[in-house]
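>>> quick check, what structure comes out for this input:
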Amino acid sequence: MIGVIADDFTGGTDVAVAFRRAGLRVLIQFGVPEVVSGNDGADVVVIALKTRTLPADQAVAQSLHAGRKLLDAGAKQLFFKFCSTFDSTPAGNIGPVNDALADMTGSSVTVVVPSSPSHGRTQYNGHLFVHHQLLSDSPMRHHPLTPMTDSRVPELLRSQTARAVSLVTLQQVHAGTEALTAAIAGLQNSGIPYAVVDAVESGDLATIGRVVIDHPFVSGAAGLAGGLATAIAERNTSTRKPAPLNDGSGHDGPAVALAGSCSARTLQQIEAMQAAGHPSFQLDAVAVPDSSLLSEAALAWYDEQPPGTAPLIYSSLPPEKLRESQRRLGVTASAEILETAMGLIARELVRRGVQRVVVAGGETSGSVVTALHVSGGLIGSEAAPGVPWIHTSHNGPLALLLKSGNFGDVDFLVQAVSPRTTVAV
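Next comes the predicted model:
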């Protein structure tokens, strides 16, 4: 069994479906676990935390707790899943969590792979690209909590750990499994504990997966999970196949979209939803800096909407307005007001009979799942690559779709609130 620790909820669903596509049985749990069950035939258990922007010591403590629970449940390998855009600050949390989990598992060399080509994230010569742009030139440079102004992954990791970091180039990956194994073993013998590995396509990730299949600890984005799953499927020709992904359950009930991400793609998706005629309501923390009052206003507005309109409630702002809001309220206070409000809104909407909740933004997803007291669920069909429906129950059937801010096409929200939204995988 592989035990995965994800640093946010959307990252947890992303990595879960990467393993699920390969025919592995995947369970997902949300939040710091009391109990982890891996003895019911699960090949992968994902624990999705909300640690990406916590103080480093708290992120480490929660990650270590999750790691111990996974090892106790029978995990033979731990996988720390971080965002494919390496979302972090110089203080962490990728480096500190990697250090702690490497020590826990006795990993003498940890392979780190942020590439996820299916999402347009690739690494070449240590530089991370978002589609055709360097990370530092992409909209991620404006992220409100983790602005990414450097594209050099080895340097980003070095700023977060006192341990040595080395780059394994694409040329070394293309030399094949044996050569890559030797290159990583050479780093291990030299006492270098981190190997940041280039990858630009799925074949590169499969090669890396074959090399790290027996490592006690690996770290990376969902692309690495896909490569590792490919290697597992190759090794185990009798891999059990799960139930069909496109089960469709929970895809016809009343729907609502909640957007908190300020990413460029989410802003485009909001505009597309408005253009398609879906009613929308914006939460304005500057005008109403109170979570309860914001939620009450949004719910009163929702109650006035005609049935079946699949409305949108959002707090997303373009960069210049976001900076003004943060200047007037403070970065932390602004985020807390809006995230708390979104959680309150989600809880009351489900009480009103909403059965499909589409959420844009990792922090917002965490707030919604926490407010709904959803502990986990079954990974279902994908509405976009890496964005699966999660089927659970909350006073009745409930389908959740948790989307990272930058994921999905421009019409993602429009399609997601339509009945039976799936994507071929």
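
>>> CA only for contacts and neighbour counts going forward, please
Noted.

>>> how about the helices in this structure?
Listed in chain order, the helices of the chain (DSSP state H) span 9-20, 56-72, 94-105, 153-158, 170-174, 177-189, 202-212, 222-235, 264-275, 291-303, 319-329, 331-351, 362-372, 412-416.

>>> and the longest strand anywhere in the chain, how far out from the chain's middle?
Taking DSSP state E as the criterion, the chain has its longest strand at strand 376-384. Chain-centre distance of strand 376-384: 13 Å, with Cα atoms, centre = their mean, to the nearest Å.

>>> quick one: list the elements packing against that strand.
Using 3 or more Cα pairs under 8 Å, 6 or more residues apart in numbering; DSSP states H and E, the elements in contact with strand 376-384 are helix 9-20, strand 26-30, strand 387-393, helix 412-416.

>>> go through the second one and flag the buried ones.
Right, strand 26-30. For strand 26-30, a neighbour-count test (16 or more other Cα atoms under 10 Å) marks Val26, Leu27, Ile28, Gln29, Phe30 as buried.

>>> can you give the contact residues for stretch 249-258?
The list of residues contacting stretch 249-258 from outside it, by Cα atoms under 8 Å, 6 or more residues apart in numbering, reads 308, 310-314, 342, 353-360, 391, 397-399, 413, 417, 419-421.

>>> what sits up against stretch 126-141?
The contact list for stretch 126-141, computed with Cα under 8 Å, 6+ apart, reads 85, 114-115, 120-123, 147-154, 167, 169, 196-198, 263-264.

>>> next, the second sequence, to be compared with the first:
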Amino acid sequence: MTDSLPEGLLLAFYGDDFTGSTDAMEVTAMAGLRTVLFTAPPSEEDLARFADCRVIGIAGTARARSPEWMAAQLPPIFDRLAALGPRILQYKVCSTFDSAPHTGSIGKATELGAAAVPPGWIPSIVGAPQLGRFQAFGSLFATASGRQYRIDRHPTMARHPVTPMTEADLRLHLARQADVPIGGIDLAEQASGDLSARIADAQSAGQVTFLDVACAVSQRAAGAMVWETSGETVFCPSSSGLQYALVAHWRASGLLPSDPPPLPRHAPVDRLLVLSGSCSPVTAEQIATAEDAGFALLRMDVLKAADPARAGAEVARIQDEMSKAFADNRRGVLVYAARTVDDPAYAALQTWVRSAGMPMATAQAGIGAALGQIALRAVPRFALDRVVIAGGDTSGRVLETLPVLALEVAHPLAPGAPICQCHATDPDFDGLQVVLKGGQLGPPDVFCQAMVPKAPCD
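Below you'll find the predicted structure:
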């Protein structure tokens, strides 16, 4: 299948959150390239176990971290991945590019990642039409409820509780976070013909160059620009738009088959646990749909979960409620922190953190850790075969709690949210299937579909 592609590692990436990492893994895995996602930097033994993989990723939590944390943690990871000799080294970012100078700085990560590879241009692909993400003339647009919004007017991302997007032009947005040359190759330039001189200028300047992607044609063009100009390892701070663009170029060039063998559909499970820390309206609709379908909904007390002195008792309460729900033959149990940022629980949390003098990020980390403890106890207690986690930061906190070494895509579910199989030394978690769903992704019945494929929820 990959005889025409160069031997060895094609792409290595560090994902700034777990849901985005599985999103990126899904694209190349569905294209027929074996892809593994580690939950922590792998050892030599770990790498040897997955030596035949053409794409390797490490899922992380940088999206919720400070620049100081990044400066301490990311260079060894980038150096480790670069030493594997991939054609492309990626810092995988969210397709909404939400970030800020103080939290999840894509600019800081870009400066650190570029230092791990030979000097050259730094192409960035963010648009991914498959996910409802479009970039035109440097500005990012995202779909919500069937409509396209400029990202700084998006009903969710413009109001993100930690990193609201207040600028749609990604060049201006990144310039607030990094002191590097920044430019772009827009749709008009792509249509004008030979771009070799333009790319050469970007390479000599070490420029971060945003490549517009708004359709299938521009997606293939962006993939070609990155792949055909990457003689040495090139660093790309990009969303899974990079993976989509590369696969589109490889297929158009005959390097990959257009129709690889499809992954099998998943089997139904008798019990499903869903854990949600997302405040997205998309997830809120999915929660409501699951409730209508008969899922037992358990609201977490976020004030207790965020308080280290009370979190243990709240986890125990949720476990008891979950046990009752399963005993009542409720096949699906959904534990959630809040529905949207307009949920009274979110307002109460804001008031509490102010009175406690606690940063909101610390409180959110505590909630994620509590959800992780729920999963850690529930999987063996209820013999769960599949767990769904909603929310990018939440997914990272939960997976960090579980004894899981690596993930591979096992089944398709929804674009950007596949069903993954866990590799672990603990027999309770080895083979466990997990879905890490970003807040903006998935159809209304995605939780129902995760339990029973193609099952209607009404």
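
>>> quick revisit: Gly220 of the first structure is nearest to which of the helices and strands packed on strand 376-384 of the first structure?
helix 9-20 (9.8 Å; Cα to Cα).

>>> ok, and for the closest one, which residues are buried?
Judged by neighbour count using 16+ other Cα under 10 Å, the buried positions of helix 9-20 of the first structure are Phe9, Thr10, Gly11, Gly12, Thr13, Asp14, Val15, Ala16, Val17, Ala18, Phe19, Arg20.

>>> closest to Ala91 of the first structure among those?
Gly11 (20.3 Å).

>>> ok, now how distant is the aligned residue in the second structure for the closest one from Gly57 of the second structure?
When the second structure is aligned by TM-score structural alignment, Gly11 of the first structure is paired with Gly20. To Gly57 of the second structure, Gly20 of the second structure is 11 Å away according to Cα to Cα, to the nearest Å.

>>> now Asp393 of the second structure
Plainly put, Asp393 of the second structure is 17 Å away from Gly57 of the second structure if you go by Cα to Cα.

>>> could you do Cys420 of the second structure as well?
Between Cys420 of the second structure and Gly57 of the second structure the computed distance is 14 Å (Cα to Cα).

>>> try His411 of the second structure
Distance of His411 of the second structure to Gly57 of the second structure, given as Cα to Cα: 18 Å.

>>> what about these two, which has more around it?
Gly57 (29 against 21; other Cα atoms under 10 Å).

>>> and that one? What does it align with in the first structure?
So Gly57 of the second structure corresponds to Val46, using TM-score structural alignment.

>>> and for Ala390 of the second structure?
Checking TM-score structural alignment: Ala390 of the second structure goes with Ala360.

>>> now do Arg271 of the second structure
Aligning on TM-score structural alignment places Arg271 of the second structure opposite Pro254 in the first structure.

>>> for its match, grab the count of nearby residues.
22.

>>> from Trp301 of the first structure, how far off is it?
Going from Pro254 of the first structure to Trp301 of the first structure by Cα to Cα gives 16 Å.

>>> repeat for Thr13 of the first structure
Thr13 of the first structure is 31 Å from Trp301 of the first structure, by Cα to Cα.

>>> if I look at Asp290 of the first structure, how far off is Pro144 of the first structure?
20 Å.

>>> number of residues surrounding Ala245 of the second structure?
Count around Ala245 of the second structure with other Cα under 10 Å applied: 29.

>>> before we move on, what about Asp79 of the second structure?
Around Asp79 of the second structure there are 16 residues (other Cα under 10 Å).

>>> to which residue of the first structure is it aligned?
The equivalent of Asp79 of the second structure in the first structure is Arg68 (alignment by TM-score structural alignment).

>>> need the counterpart of Glu408 of the second structure in the first structure.
In the first structure, Glu408 of the second structure lands on Leu378 (TM-score structural alignment).

>>> typed the wrong thing, it's Met157 of the second structure
Under the alignment (TM-score structural alignment), Met157 of the second structure maps onto Met140 of the first structure.

>>> against Leu134 of the first structure, how distant is that match?
Using Cα to Cα, Met140 of the first structure is found at 10 Å from Leu134 of the first structure.
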